[in-house]
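Engineer: with the sequence up front, the predicted model follows.
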Amino acid sequence: MSDDATPDADRDDDLTHTDEAGDVQMVNVGEKPDSSRRAVARGTIHLTESTVEAVRGNELKKGDVLATARVGAVQAVKHTWETIPMCHQIPITNVDTEFTVSEDRIHLEVAVETTGKTGCEMEALEGVTTGLNVVWDMVKAAEKDATGGYPDTRITDVEVVTKEKTVLQ
């Protein structure tokens, strides 16, 4: 559903990405007014306490986990339109990433800002999921058990926290 669509009883009449023949199409946002937009998303990666300590101490062989994950998150934000079908390419005006390290997990919050005709929540979500995937990639040797699995590692609670829009005059 587009960010301006409202749900109603007959959703088939409100489909924004599919035409009458069932073909997928990008929503035309050309007539919408430009707006200042901001979206914040967050998520968590659960790890063993020893891995989190290694991240804190920058003791992992692959390098600085959080710095690398920050770059991955920003890159993902900038390339969202290439990975999410029907997502518009938008001008990103700002990306903020914030990591919070706890005993057995790392939280990532990504805030994205743009000025344009469509929102940036998908960009914020892409930043979070890619940033957390980069953490996983950087720590996987430390997280792997004797059978090659990751019993303590999981990404959870990915969500959009806020979405703001101010129409420009």
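Structural biologist: Received, thanks. Predicted model only: the values in this text are computed from it and were never measured.
Engineer: switch to C-alpha atoms for all contacts and neighbour counts from now on
Structural biologist: Will do.
Engineer: ok, longest helix in the protein?
Structural biologist: What stands out as the longest helix in the chain, according to DSSP state H, is helix 121-143.
Engineer: okay, now the one to match up with it:
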Amino acid sequence: MSDPDEERDLTHVDESGEARMVDVGAKPDTARRAVAAGEIHLSESTIEAIRENDTKKGDVLATARVGAIQAVKHTWETIPMCHQIPITNIDTEFEVGEDRVELEVGVETTGKTGCEMEALEGVTTGLNVVWDMVKAAEKDEEGQYPGTRISDVRVVEKEKRVLE
């Protein structure tokens, strides 16, 4: 475990404080995997509609899965300092609870840099798609979404293996 008082280098900032993309050219290719997770809190009636596949816009989880996959594949276009990396696998797993939908996205690549940002983009976009698909059912009389929230988005696993 690292020392919290230890000074950390910001890899996307050069010596003069300017933002930069990290040069990974000299790094060896490695097999990498990252998993991110998050959740969206919804009303019980909306959760039931998702379970029964009974929403006005269609299959919420299938649409969210496609959105998550698309987001992973396009992360380099939306996160300014991300490298375009070869994605070798994407796993999406939904768990529908009593008051929330949880999403876990696993991303694999072989290359010179990791795929945590891709996993995070997959989770956030997948959860945003869920919200978009059910927002009409979640809206109250004033047009607000009092109980709907996306939370706990985080990287839950990261691994790398140098290739022989």
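Structural biologist: The structure has been received and is ready for your questions. None of these values were measured; they are calculated from a predicted model.
Engineer: TM-score for this pair?
Structural biologist: Once superposed, the chains reach a TM-score of 0.95 (TM-score structural alignment, normalised by the length of the second structure), with 163 aligned residues with a C-alpha RMSD of 1.6 Å.
Engineer: returning to that earlier point: how far apart are the longest helix of the first structure and its match in the second structure?
Structural biologist: Compared with the second structure after fitting, helix 121-143 of the first structure deviates on average by 0.3 Å (mean C-alpha distance after the TM-score superposition for the first structure).
Engineer: whereabouts in the second structure does that helix align?
Structural biologist: Under TM-score structural alignment, helix 121-143 of the first structure corresponds to residues 116-138 of the second structure.
Engineer: in the first structure, which spans are helices?
Structural biologist: 49-56, 65-78, 80-83, 121-143.
Engineer: which part of the second structure matches the second one?
Structural biologist: Residues 60-73 of the second structure are matched to helix 65-78 of the first structure when aligned by TM-score structural alignment.
Engineer: middle-most residue in the first structure, spatially?
Structural biologist: L125 (2.0 Å; C-alpha atoms, centre = their mean).
Engineer: hmm, back to that, kindly reformat the helices of the first structure as TSV containing distance to I92 of the first structure.
Structural biologist: Shown next, in TSV, are the helices of the first structure (distance: least, C-alpha to C-alpha, whole Å):
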stretch	distance to I92 of the first structure
helix 49-56	29
helix 65-78	7
helix 80-83	11
helix 121-143	9
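Engineer: which residue in the second structure lines up with E159 of the first structure?
Structural biologist: Match for E159 of the first structure (TM-score structural alignment): R154.
Engineer: what of E31 of the first structure?
Structural biologist: Using TM-score structural alignment, E31 of the first structure lines up with A26 in the second structure.
Engineer: so how many other residues sit close to its match?
Structural biologist: Residues near A26 of the second structure, counting by other C-alpha atoms under 10 Å, number 7.
Engineer: quick one: contacts of the longest strand along the first structure?
Structural biologist: Longest strand of the first structure, by residue count under DSSP state E: strand 154-167. Contacts to strand 154-167 of the first structure, defined as C-alpha atoms under 8 Å, 6 or more residues apart in numbering, come from residues 33-47, 119, 121, 124-125, 128-129, 132.
Engineer: filter the residues you listed to the buried ones?
Structural biologist: Among the contacts of strand 154-167 of the first structure, those scoring as buried are 34-47, 119, 121, 124-125, 128-129, 132 (criterion: 16 or more other C-alpha atoms under 10 Å).
Engineer: what about the residues you listed, which are in strands?
Structural biologist: Counting by DSSP E, those contribute S35, S36, R37, R38, A39, V40, A41, R42, G43, T44, I45, H46 to strands.
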